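Novice: Could you work out the structure for the sequence below:
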Amino acid sequence: MSHVTNEGPPPLRTVATTTYFPALKGKLGEMQALKNLTPVQRAATIPILDLPIDDSADSSEIAVAIDKFGSKLGQYYDATNYVIVDATMTDRSGTDGTERVSQLHRCLADDLAAVPVVTLSSSPDFVAAVAAIAVGDGNGVCIRLSREDYANIAQLPTELAGVLNALKLPASAVDLVIDVGYLDANSIATNSALIPLIIPTLPHLSQWRNLVLLSGAFPVGLSNLIAYVPQRFLRYDAELWNRVAATARTSRVPRFGDYATSHPLPGAPVARRSAPNLRYTTGNEWYCLRSDLDKVLANQTYYEICKQLRDETSRILLPESFSWGDSQIRRCASSTGGPGGAMNWKAWATSHHLTAVIENLASTGAP
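Specialist: Reported below is the predicted structural model:
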C-alpha cells in the first residue's frame, strides 16, 4: 500500500478479485470493524470468526455465550458473503456438546449464511452434527487444518478424505483452511518451504470451494513497548503468502487469510487498566505505539499517540475517508470527542487493517 502524502482523496476503490479471509476473535471490537466495512469491502471478505468462549466455560455458560454471539453477529454484520464460524471448542464439552453447534447455527440462520467448521480431530458426533447443519442450511462446511494436521504430509490426504466422506459433501462445498498459526522471523523460512510441498498433495486440489492460507504475525502484546517510542513489526503473514503464491502457480494459489492486528492465540488476561495503544497497518509492517498510564489524563493519552502517528514525517496516517478506523484515529489526533477504550482501539485498528488488505488485494493481487 502506497503512503499518502497529502490530505486529498484516497485511491479509487476497485472491486476485489481476490477474496480475503480475516480470522477474528468474534468480540465486540472486531464486530464493530466488520459493521463499518462498505458493501464493496464486504463483497471481498469472508470472515472466520472464533466463538468467543473461554476454555474453562461450562455447558450453561457456553449456551449463554452462543445466544449472545448469535444475536450480536446478526446486528453487526450485514453479510454480502457468508461467514465462517468456528465453534469447534464446544466439541466434547459435555453430553450436549454437539447440540451446541446446532444451537448456534439455528440462532444465526435467520440473519446470515453461516458456515460451520470441523477439524481433523473433531469427534464423529460433532462431524455428524455439522453435516446435518450443512444439509439444512446449504452453506457448506469449512475444514480447518492446524500445524499438527499437516505435519505428516503422507497421512494428510487420507485423513482429509475421511472427514470429507463423513461430511457427505463434495470438495466444491468445502472451504479448506491451512492455518499456520503464529509466524515470526524464525518460522517463516520453514513454512515458506513446507506449504508449497503440501498444496500439490491435497486431494481434490482444484475442486475446493476455497483454499485458504491463514497465518498471523502480530505480537502477543505491546506491554513491552517504551511509551511514545514507535515500534515496527513485519507482517510475516503477508510475506508467507507472497512466497507461497510465487511457487504455487502450477498448482493452486491459496486465498489470503490473517489474524489482523491480533496474535493467533488468546493472550493472558489483560489488566483492568492498560495503557492506550495504537496498531496501524502500513505496507509490509505494523506501526505500533503505546502511551503510559497517566492517573490524571487516563485514556486521553490516546490522543497523544494519535497525534504522533499523524505527525510522522513519512505521512503514514491515511485520510479519514480511507476507513472508519482512520476517521476515528484522525478525530482523536485532533483531541475531538472521547478517546474511547480498549475495545474501541481494537475496533479502529481492525477497521483500518481490513480496509488496507482489501485495497491491496484489489489493486495488486497481494496483501
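
Novice: From now on I want contacts and neighbour counts done on CA atoms only, so please keep to that.
Specialist: Noted.

Novice: Report the buried residues of the lengthiest helix in the chain.
Specialist: Across the chain, the longest stretch assigned as helix under DSSP state H is helix 342-364. The neighbour-count check on helix 342-364 (16 or more other CA atoms under 10 Å) flags 342, 344-363 as buried.

Novice: to compare against the first, here's another:
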Amino acid sequence: MTPNGAYRPILRPRRGEFAALAHLSADEAARVTPIIELDATGSIVPLVRELRPRTGVLAIDFGNVPDPPPGTTPPGTGRPFPPLDTGRRWSSSRLDRSTSRSGADRPSSPPGADRPSSPPGADGTSSPPGVDGTSPAPGGDRTVSPPGARRAVSPTGAGRQTPATERLADQPLALAERLAELGIAMVPVLRPYESNRRLVAHGLAARMHRRRALLRLQPHLDADNPAQADAAADRVLAATALGPDEIDLLIDLAETACVTHAEEVEERARRVLRWAHGMPWRSVSVASGAMPPNLDDLPTDRPVTVGRLDARLWARLGEPGVGYADYGVTSPVRRIGVHYHRQLPTLRYTTEQDWWIYRWARRGGRSDDRCHDLCRTLVTSAQWPSAGARFSWGDAEIARRARTARGAGSSASWIAWSTSHHISHVLRTIPAG
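Specialist: Coordinates of the predicted model:
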C-alpha cells in the first residue's frame, strides 16, 4: 500500500489546469497522476491534443457525466450503447450533506438522469503564446448551470452531430480509445453510485490501458460505516472484474471548511483508513480541499492568507504509506447561479501552511498594469521561493510579468501559474517514496 510519492490532484477539465500539466518537469510528471473531473458540457480530447499532459496518464472521473439513453449511437461508431442496467444499485444514507463539487449535485434519480452541468473553460488557463481564456466570476471557480440547461441527447441517435451527441464520445470506452490513439494512458475513476453498465465499461477501459483503476470513495456520502463501505467495494470490484490490488483507493473527504470541521473530518478519515487497511489496495490516498469557493470578499491590493487546512489534516494523520491528494488551488464546492464578468488579476500562491491570495485592483483600469504590479509585489515578498523563477514554470511566468507590464494574461493564465506552482510545492513537501 505504498503510493511511491505519488500526488493525485483533483482538477477540472479546463485550459488552466491542462497548461500547468503540459509544463511539468520530467521528475514532477513521474510523480503526478491528475484526476480529471469530466462534466457534461464538452470533450477533453481537444485540450489533450493542444496541451498534452507530460504525466502521460490521466485518471478520468465520469461521476458528473450522465449515462446516454438506450439506443443512442456514439458518433463514428455505428454501434448503439446497450440498454441501461436496471438492477438494484448499492446506496447508503446520505449524512453530512454538503455542497461538495463531487457530491452536492449527485442525482437521486436512476442512471441516465440529467444532471447540472458547468460551462467549459471557466477560470481555465493560459499557457502557450496566443492561448487566452475567458474571465469567470470573481474567485475564478466555475459555476453549475441550472438543471435542464444543456441540450438533451436524442434517444434515436440521429446522425446529426449536435454538441450533446458529440459528448457521447467521452463515455469510458470511447474516450479510452481516443486517449490511446493520443498516447495517453487512462485510469478510470470508479464511483460507488455509478450504474453497473458504467462500471463494466470502466473495467474494460482499465484493461485496454494499464489494468488500473481508482476508487474514489466519499465516506460522508457513500458509506456510513464499514459494512456499507464493504458493500460498495464488493459491488465495484464485481462489476469491473478488477482486484483490489489493481485499484488505487482515494478517500475523498471533500471540503475542509474550518478548523473545527477539520477535526471532525480527521476523525472520519481515521475510521475509514482503519477499514481500508483490511483490503490489499494497490495504494491508499486521502484527499480534501480548503480553498473557499468565492474570493470576492477578500481585500484587494494586498496579499491575504487562507489556511491550507487540507494539507494540515493530511500531515496530522501521519499514516505511513498513505498518499496525498487535494483539489489543487480550487474549491471542492461548486458555485451555482454565478454570472461571469471580468475578473481582477488573481494569484493563489501556495506555501507550506497557507495560500497567499493576491487580488489586484490598483493602477487604474488596465489589466496589464495591475498584473505587472501584482507580480512585482509577489517576487519581492517573503513568500517568493529562494529558487525564484526556477521553482516552476508558473513561477517563471510570474517573474516574467514582474519585469514587464506586457502580457498580463487572463484568468486562465493566473490559474495555470498558480496550479503549476502548487504542484511543484506539493511535490517538494511530500515524501518521494
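
Novice: re earlier: what residues does the longest helix of structure 1 touch?
Specialist: Helix 342-364 of structure 1 is contacted from outside by 1, 13-18, 20, 22, 28-34, 36-37, 41, 44-45, 260-261, 276-282, 322-326, 328-329, 366-367, using CA atoms under 8 Å, 6 or more residues apart in numbering.

Novice: how distant is it from the center of its chain?
Specialist: Mean-position distance between helix 342-364 of structure 1 and its chain equals 10 Å (CA atoms, centre = their mean, to the nearest Å).

Novice: Check stretch 254-267 of structure 2 too.
Specialist: Remark: stretch 254-267 of structure 2 is offset 20 Å from the chain centroid, using CA atoms, centre = their mean.

Novice: same deal with stretch 184-194 of structure 1?
Specialist: Chain-centre distance of stretch 184-194 of structure 1: 20 Å, with CA atoms, centre = their mean.

Novice: Over to stretch 148-155 of structure 1?
Specialist: Mean C-alpha position of stretch 148-155 of structure 1 versus that of the full chain (CA atoms, centre = their mean) differs by 24 Å.

Novice: mind listing what's buried in it?
Specialist: Neighbour-count burial for stretch 148-155 of structure 1, counted by 16+ other CA under 10 Å, picks out 149-150.

Novice: Glu17 of structure 2 -> structure 1?
Specialist: Here Glu17 of structure 2 is matched to Glu30 in structure 1, going by TM-score structural alignment.

Novice: a helix runs through its match, doesn't it?
Specialist: Yes. Using DSSP: H, G, I helix; E, B strand; the rest coil, the secondary structure at Glu30 of structure 1 is a helix.

Novice: mind checking how far the nearest residue to it once chain neighbours are set aside is from His353 of structure 1?
Specialist: The shortest distance from Glu30 of structure 1 to any non-neighbouring residue, by CA to CA, 6 or more residues apart in numbering, is to Ala347 (5.4 Å). Taking CA to CA, to the nearest Å as the measure, Ala347 of structure 1 falls 10 Å from His353 of structure 1.

Novice: now the helices: where do they sit in the stretch 51-200 of structure 1?
Specialist: Along the stretch 51-200 of structure 1, the stretches classed as helices by DSSP state H, counting those that start in this stretch are 59-76, 97-108, 124-137, 147-150, 156-167, 188-198.
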